[in-house]
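Participant: Sequence plus the predicted model coming up.
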Amino acid sequence: MTRQSRTAWAFVAPVLAIILLVLVVPTALALALSVTDYSVYALADWANLRFIGWGNFSTLLSTPLFWRALGNTALFAAIGVPMAIGTSLLAALLLNDATVRWKPLWRVALFAPYVTSVVATATVWQFLLNTRFGLLNRGLALIGIAPVDWLGNPSLSIPAILLFVTWKIFGYNMIVFTAALSAVPHELMEAARLDGASRWARFRHVTLPAIGPTLLLAAVMSVAGFLQLFAEPYVMTQGGPSQSTVTVLYFMFDEGFKWWNLGQASAVALILFVLILALTAVQARIGRRYEWL
């Protein structure tokens, strides 16, 4: 190795060591544990640890709650990702307008929920949506509408959590889109306007292709985030009512830290890892098709 190469490796070695420690090693251990019956008994005595091959995976495939959690997670992602990206992009477009006043104030106010604690904000929303004394139901009572059990009704619990999650992560995507919109060449927009292109046509043919890579990044991050949804249902509904908000990560948490089936929990983690990896690859393929990569 040349002196320059050794210097380069010296600079990246600490980062590579951290990645190895917090990503590669835990992933390898989860893979190893997923083919064992690792449980609280193995914690006490390693002699109780047995290799069971695909036993954990076959058990999961025959567990109705796992499929329920997988369906709930898919529903969260299918509705939440377009809603989160669409609303944040719309806000970024509005704040990119030159006629809007106090832009820094709006950006700080909309970004603030993202940097606050998930548990704290979820608890606040839990009180806001409370059936008896929640502010939302008090407002509905003023116009003659009976109180709604937002978190206790299986058909309303997922929309309520989706609304909270969208509000929570809204600011991050908005800031990213705002930065991307500011980099769109003004000359292209002006040329399209002089050619008679409508506002929608300028957005469709100029703005959208220009922010394509940023849109792809937001989609990848949002999909991964919604597939790993845990804290919000854990705090707001505890997986209920009737297991309507149990997600894959919530199911994994229960298996690993409530029932101490750590081998099966590792199998769930591996399945979730493969699912996120596959969806990321699909999104990357779409990005290459539209020349966003």
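Facilitator: Structure received.
Participant: going forward, measure contacts and count neighbours with C-alpha atoms only.
Facilitator: Noted.
Participant: distance of V268 from S182?
Facilitator: Going from V268 to S182 by Cα to Cα, to the nearest Å gives 41 Å.
Participant: all helices in the stretch 101-250 of the chain, in order from the N-terminus.
Facilitator: 103-111, 118-128, 135-142, 154-182, 186-194, 199-202, 208-210, 212-227, 231-236, 248-253 (DSSP state H, counting those that start in this stretch).
Participant: Next up, a structure to set beside the first:
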Amino acid sequence: MANVPAREVTEASAPAAPKDHSGGRRRGRSGAWGVGFAAPHALGLALFTLVPIGIALFMSLHNWPMIGSPSWIGLDNYQELLTDPTFRTALGNTFLFVVLYVPLNLVVSLGMAAWLSPRIRHRQIFRVIFFLPTVTPIVANAVVWRMLYQPGGAIDATAQSFFGIKMPDFLADPNWAMIAIVVMSVWQGFGYNMIVFSSALDSVPESQLEAASLDGANAWTAFWRIKLPLISPSLFFATTMTLITSFQVFIQPYIMTRGGPGDSTVTLVQFIYNQGFTFQKLGLASAAAWVLFVIILGVTAVQFLGQKKWVHYE
């Protein structure tokens, strides 16, 4: 002990300082509060999303009548879908609607958002007017547009009065019925994306636009080279959500045409509805619903994988 420095002896003999566990307790309480707040949402997701998805998968593997006992048939429902001409027609009509509706919706909403710049007088009033169809019941809108499209309706009467042209019966013509539904759907839904794009455009820094103007860029060049890349996250969000909702189109063709004329406007969701509630084939309807689920999941996955090439986050 004589050779050990006094400072080391003092430190060795001194009692250890008590550990502060308050930080760990605070983190534990914070985690408990987080779990508590997330629990209702997680429970709702499980009960109203995950469980129904699992039940639909289970039903798709059975011959499941509306009344009676189900029986296991494996993948027979999916094989029947492959050979069902109505299903193939509904699948093609759905993709046609998506191909027509999504670009039109994005172009119209982005164009209107660009027009509603801060320099436009009463822009808030225009925003409300353009957004109103989005919050109006879609069934009411479909009924109104069905009356507009019919022979002698407002569109036909206006064309005959001002141009002397008799318009076709849009909803009774297989060549026009889907286009008429797309036009009505764009009018119904572009307001939501317009608000998203308008808010994104308002957040573009003026300093970058002024710098581009000093470099000789005109308004068109500034929009394509500066504004569009800066609002690409909002564009990605709007594109993804519009794609998902467009694959689920149902009310417009159901109210306006009932899927006609013939099967020219039958969509996947309407096919699912008919199989489940008209023909009482719940197993076949569940199989078609799972096909739609996989299609939407695949399209969304492609969107997320491809966003790295064109979406620019700050």
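Facilitator: Okay, I see it. What you are looking at is a predicted structure, and each value in this text was computed from that prediction instead of being measured.
Participant: Mean neighbour count and distance to D37 of the first structure added to the helices of the stretch 101-250 of the first structure, as a markdown table?
Facilitator: Output for the helices of the stretch 101-250 of the first structure, formatted as a markdown table (neighbours: other Cα atoms under 10 Å; distance: least, Cα to Cα, whole Å):
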| stretch | mean neighbour count | distance to D37 of the first structure |
| --- | --- | --- |
| helix 103-111 | 14 | 44 |
| helix 118-128 | 16 | 32 |
| helix 135-142 | 15 | 47 |
| helix 154-182 | 20 | 33 |
| helix 186-194 | 13 | 60 |
| helix 199-202 | 13 | 57 |
| helix 208-210 | 17 | 50 |
| helix 212-227 | 19 | 25 |
| helix 231-236 | 19 | 26 |
| helix 248-253 | 22 | 15 |
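Participant: quick one: G191 of the second structure and A238 of the second structure, what's the gap?
Facilitator: 11 Å.
Participant: whoops, A217 of the second structure was the one
Facilitator: Taking Cα to Cα, one finds A217 of the second structure at 27 Å from A238 of the second structure.
Participant: do A56 of the second structure as well
Facilitator: Distance from A56 of the second structure to A238 of the second structure, by Cα to Cα: 28 Å.
Participant: cool, I251 of the second structure as well?
Facilitator: For I251 of the second structure, the distance to A238 of the second structure (Cα to Cα) stands at 21 Å.
Participant: biggest helix in the second structure by residues?
Facilitator: Criterion DSSP state H: the longest helix present in the second structure is helix 85-115.
Participant: where's it relative to the chain centroid, distance-wise?
Facilitator: Centre-to-centre, helix 85-115 of the second structure and its host chain are 12 Å apart (Cα atoms, centre = their mean, to the nearest Å).
Participant: same check, this time on stretch 167-187 of the second structure
Facilitator: 22 Å.
Participant: wait, what's in contact with the aligned residue in the first structure for W115 of the second structure?
Facilitator: In the first structure, the residue paired with W115 of the second structure is L94, using TM-score structural alignment. L94 of the first structure makes contacts with V100, as judged by Cα atoms under 8 Å, 6 or more residues apart in numbering.
Participant: any idea how far the residue nearest to the spatial centre of the first structure is from F170 of the first structure?
Facilitator: Residue closest to the average C-alpha location in the first structure (Cα atoms, centre = their mean): G225, at 1.6 Å. Distance, G225 of the first structure to F170 of the first structure, by Cα to Cα: 12 Å.
Participant: try T214 of the first structure
Facilitator: 15 Å.
Participant: for A28 of the first structure, same thing?
Facilitator: Using Cα to Cα, A28 of the first structure is found at 34 Å from F170 of the first structure.
Participant: do A74 of the first structure as well
Facilitator: Distance of A74 of the first structure to F170 of the first structure, given as Cα to Cα: 20 Å.
Participant: Also R285 of the first structure?
Facilitator: For R285 of the first structure relative to F170 of the first structure (Cα to Cα), the value is 26 Å.
Participant: What count of nearby residues applies to V266 of the second structure?
Facilitator: Residues lying near V266 of the second structure (other Cα atoms under 10 Å) number 28.
Participant: what does it align to in the first structure?
Facilitator: By TM-score structural alignment, V266 of the second structure lines up with V246.
Participant: which residues touch its match?
Facilitator: The contact partners of V246 of the first structure, taken as Cα under 8 Å, 6+ apart, are 68-69, 72-73, 233, 238-240.
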